[in-house]
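Colleague: what follows is a protein structure lacking sequence information:
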């Protein structure tokens, strides 16, 4: 994965969370913040003084994480907001609650599921696509007003290097034909990347633009690796333990994407190691398919149809 001409932190020895600027006075929303990359992201943002809203499906687990963070970092400003990304009504309730904030500076769309057996939501979408993309699409649209109240709002879409192998069939979002967990997961990660790029394009003409930045964690050993179904899930668990980098390293690209000053809309951050699988965060070039404006337009329209949420609804 070639390095872009943008910010290349490895030239200064490799960016780590220790190099993150203080985040006092900034509010972050992190989805999926009870484990894995989301937990590390929330922890580092809180440790650096940011106000962190843990947007999580399991409120009890969220409160446990918040309590731990407050004990570990006295004075940490951490709160829980419950949201089920498979339930549009839950997303609307969470967005209304978060919308009472003075502003939200950064939304980190991190939550996701991986390698599950085939199932379809009430809206007719396959579950990977629904949880990983459609829920975040709706949440981002509904948080638009509170984001625009920030002087420099940013949305981070967390994708995967596997998006380059994904194929989006917007006429068969239920995956009613041949289904494999890996193909469906890769397609959902392509949707994340296409959405991030399309949001960046649309915001370039906005008088108060939201900076849309993309990030991927490389190959990281997270709890999501242990939740896959069937033989693929077993293979992922074994491979993750043997070959993947730690969640602390895997979270660095999205932390960089969320906090590094000067990143342009459409920037894509990933590890600097061989094949983008591990290493320190740098800006890299997004795949051509993810940058396709026609695919971006079609995904945007289809996402609005499936969620019932249109940009500007809130």
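Modeller: On my side now, so go ahead. All figures in this text were calculated on a predicted structure; none of them were measured in a lab.
Colleague: contacts, neighbours, all on C-alpha from now
Modeller: OK.
Colleague: what comes into contact with stretch 263-275?
Modeller: 1, 3, 7, 10, 196-197, 200-201, 204, 211-218, 253-254, 256-257, 276-286 (Cα atoms under 8 Å, 6 or more residues apart in numbering).
Colleague: check contacts around the residue nearest to residue 16 when sequence neighbours are not counted.
Modeller: Of all residues not flanking residue 16 in the chain, residue 252 sits nearest, at 6.6 Å (Cα to Cα, 6 or more residues apart in numbering). Residues near residue 252 by Cα under 8 Å, 6+ apart: 15, 16, 17, 41, 217, 280, 281.
Colleague: before we move on, what about residue 22?
Modeller: 48, 49, 50.
Colleague: mind listing the strands for the protein?
Modeller: Taking DSSP state E as the criterion, the chain contains strands spanning 27-31, 51-56, 77-82, 106-109, 154-158, 211-215, 268-271, 281-283.
Colleague: from the contact counts, what lies against the shortest one?
Modeller: Same thing as strand 281-283. If contacts are counted by 3 or more Cα pairs under 8 Å, 6 or more residues apart in numbering; DSSP states H and E, strand 281-283 sits against helix 252-259, strand 268-271.
Colleague: and for the third one?
Modeller: Other helices and strands packing on strand 77-82, by 3+ Cα pairs under 8 Å, 6+ apart, are strand 51-56, helix 59-72, helix 88-98.
Colleague: buried deepest among these, which one?
Modeller: The highest mean neighbour count among these, using mean count of other Cα atoms under 10 Å, belongs to strand 51-56: a mean of 26.
Colleague: now do that one against helix 88-98, angle only.
Modeller: 170 degrees (axes from the mean of the first three to the mean of the last three Cα atoms, to 10 degrees).
Colleague: picking that back up, let me have the helices and strands packed on strand 77-82 in TSV, extended by distance to residue 106.
Modeller: Below are those laid out as TSV (distance: least, Cα to Cα, whole Å):
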stretch	distance to residue 106
strand 51-56	10
helix 59-72	18
helix 88-98	12
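Colleague: out of these, nearest to residue 232?
Modeller: Closest approach to residue 232 among the helices and strands packed on strand 77-82 (Cα to Cα): strand 51-56, 25.8 Å.
Colleague: helices or strands up against that closest one?
Modeller: Judged by 3+ Cα pairs under 8 Å, 6+ apart, strand 51-56 is in contact with strand 27-31, helix 36-47, helix 59-72, strand 77-82.
Colleague: can you redo the ones you listed as TSV with distance to residue 301?
Modeller: Below are these laid out as TSV (distance: least, Cα to Cα, whole Å):
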stretch	distance to residue 301
strand 27-31	23
helix 36-47	28
helix 59-72	32
strand 77-82	27
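Colleague: mind checking which of these is nearest residue 92?
Modeller: Among those, the nearest to residue 92 by Cα to Cα is strand 77-82 (10.8 Å).
Colleague: let's bring in a second one:
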């Protein structure tokens, strides 16, 4: 068998329920599509219901659409209530949705948009659904991070919401570093249960709609180098799919492309920054996240 892990290696997913956030486009769409094609019951949790329905119509399999705006605590609570009512068991929660490099904006609850959506939104959603995963052997929480977790990245506890000096690249790095810290801290809490694991993945540099918020100068440069440095969304989704379905995956692992600089290529086990493994910062971030979201994990 080739060392290249492709979608043909995804085991049969019949009987499994998978929730994929941000599934109407890009990486999330490809993740949802491939899981559905392998037999999973897939819930596409999306902000725009109409776009979600259009995307679902392009997928062969058991697919439904759920309204979810990760920048709103009310929407997260409402979505979790719906999902809990419809799905007594959940096998896969794939925290994929994200925003990258927008001008400074705030969520409905006053959080900086990238930190609020990419980290706090998924933190809250996971906490509200976790008791549906815990009884299910082989269940997984997969959170999508980024190579950006290394770029200008730290958890700025003195100004988490970037009220004093907003730098969009650094703010994105903070949110993606938080995704990894959340995964590692969650795995420590899950380990005694021996049923559910937490895993992280990143897509390398994939050609998706996320780049639409790049500063104009960077967007121009990106358009020139994109053919050389990026990969299609189908490839970018493979690390997430491997983290979600490969029987050999262990809790607390991190998957990304195997090419130079982890920019592109087939998925493999990769390492994250030293900073991401700082347990004291992880615990402080966890406590702050519970306080800000009002969600306490079971």
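Modeller: Cool, got the structure. Computed from a prediction, not measured in an experiment: that's the story for all the values here.
Colleague: any idea what the TM-score is?
Modeller: The TM-score (TM-score structural alignment, normalised by the length of structure 2) is 0.94; 296 aligned residues with a Cα RMSD of 1.6 Å.
Colleague: who's in contact with the counterpart of residue 181 of structure 2 in structure 1?
Modeller: By TM-score structural alignment, residue 181 of structure 2 lines up with residue 194 in structure 1. With contact taken as Cα under 8 Å, 6+ apart, residue 194 of structure 1 is in contact with 289, 290, 291, 292, 295, 296, 299.
Colleague: let's see that with 7 Å instead.
Modeller: Residue 194 of structure 1 makes contact with 290, 291, 296, according to Cα atoms under 7 Å, 6 or more residues apart in numbering.
Colleague: any idea how far residue 14 of structure 2 is from the equivalent of residue 280 of structure 1 over in structure 2?
Modeller: Counting by TM-score structural alignment, residue 280 of structure 1 corresponds to residue 266 in structure 2. Counting by Cα to Cα, to the nearest Å, the separation of residue 266 of structure 2 from residue 14 of structure 2 is 25 Å.
Colleague: got it, and residue 26 of structure 2?
Modeller: Distance, residue 26 of structure 2 to residue 14 of structure 2, using Cα to Cα: 24 Å.
Colleague: those two: which is more packed in?
Modeller: When neighbours are counted by other Cα atoms under 10 Å, residue 26 of structure 2 and residue 14 differ, and residue 26 comes out ahead with 20 against 13.
Colleague: which residue lines up with residue 27 of structure 1 in structure 2?
Modeller: In structure 2, residue 27 of structure 1 lands on residue 17 (TM-score structural alignment).
Colleague: ok, and the closest non-adjacent residue to that match?
Modeller: What sits nearest to residue 17 of structure 2 in space, not counting adjacent residues and going by Cα to Cα, 6+ apart, is residue 41, at 4.8 Å.
Colleague: just checking, the one you found touches residue 62?
Modeller: Yes: Residue 41 of structure 2 is within contact range of residue 62, at 5.0 Å (criterion: Cα atoms under 7 Å).
Colleague: what residues are up against the aligned partner of residue 292 of structure 2 in structure 1?
Modeller: Under the alignment (TM-score structural alignment), residue 292 of structure 2 pairs with residue 306 of structure 1. Each residue near residue 306 of structure 1 by Cα under 7 Å, 6+ apart is listed here: residue 123.
Colleague: if we go to 10 Å?
Modeller: By Cα atoms under 10 Å, 6 or more residues apart in numbering, the contact list for residue 306 of structure 1 reads 88, 122, 123, 124, 125, 130, 134, 138, 173.
Colleague: quick one: the residue nearest to residue 124 of structure 1 when sequence neighbours are not counted and residue 297 of structure 1, what's the gap?
Modeller: What sits nearest to residue 124 of structure 1 in space, not counting adjacent residues and going by Cα to Cα, 6+ apart, is residue 174, at 5.7 Å. Computed as Cα to Cα, the residue 174 of structure 1 to residue 297 of structure 1 distance reads 20 Å.
Colleague: which of these two has more neighbours?
Modeller: Just comparing residue 174 of structure 1 and residue 297: by other Cα under 10 Å the higher neighbour count belongs to residue 174, 22 against 16.
Colleague: what is the aligned counterpart of the more buried one in structure 2?
Modeller: Residue correspondence to structure 2 (TM-score structural alignment): residue 174 of structure 1 is matched to residue 161.
Colleague: I'd say its match and residue 120 touch.
Modeller: No: contact status for residue 161 of structure 2 versus residue 120: not in contact, 11.4 Å apart, counting by Cα atoms under 10 Å.
Colleague: need the overlap of contacts for those two.
Modeller: Contact criterion Cα under 10 Å, 6+ apart; residues shared by residue 161 of structure 2 and residue 120: 111, 113, 114.
Colleague: whichever helix in structure 1 runs longest vs structure 2, mean deviation?
Modeller: Identified as the longest helix of structure 1 according to DSSP state H is helix 181-203. In this overlay with structure 2, the average offset of helix 181-203 of structure 1 from its partner residues is 0.9 Å by mean Cα distance after the TM-score superposition for structure 1.
Colleague: isn't residue 283 of structure 2 up against residue 185?
Modeller: Yes: Residue 283 of structure 2 is within contact range of residue 185, at 7.2 Å (criterion: Cα under 10 Å).
Colleague: winner for burial among the helices and strands packed on strand 281-283 of structure 1?
Modeller: strand 268-271 (a mean of 32).
Colleague: how far is that one from where the chain is centred?
Modeller: Its chain's C-alpha centre and that of strand 268-271 of structure 1 lie 13 Å apart, by Cα atoms, centre = their mean, to the nearest Å.
Colleague: what range in structure 2 does it sit on?
Modeller: Counting by TM-score structural alignment, strand 268-271 of structure 1 falls onto residues 254-257 of structure 2.
Colleague: mean deviation of that stretch from structure 1?
Modeller: Following the fit onto structure 1, the mean deviation recorded for stretch 254-257 of structure 2 is 0.6 Å by mean Cα distance after the TM-score superposition for structure 1.
Colleague: residue in structure 2 paired with residue 250 of structure 1?
Modeller: Checking TM-score structural alignment: residue 250 of structure 1 goes with residue 236.
Colleague: burial check on that match, number of neighbours?
Modeller: Other residues within reach of residue 236 of structure 2, judged by other Cα under 10 Å, total 31.
Colleague: dump the residue contacts of it.
Modeller: Applying Cα under 10 Å, 6+ apart, we find residue 236 of structure 2 in contact with 26-28, 30-31, 201-208, 230, 256-257, 263-267.
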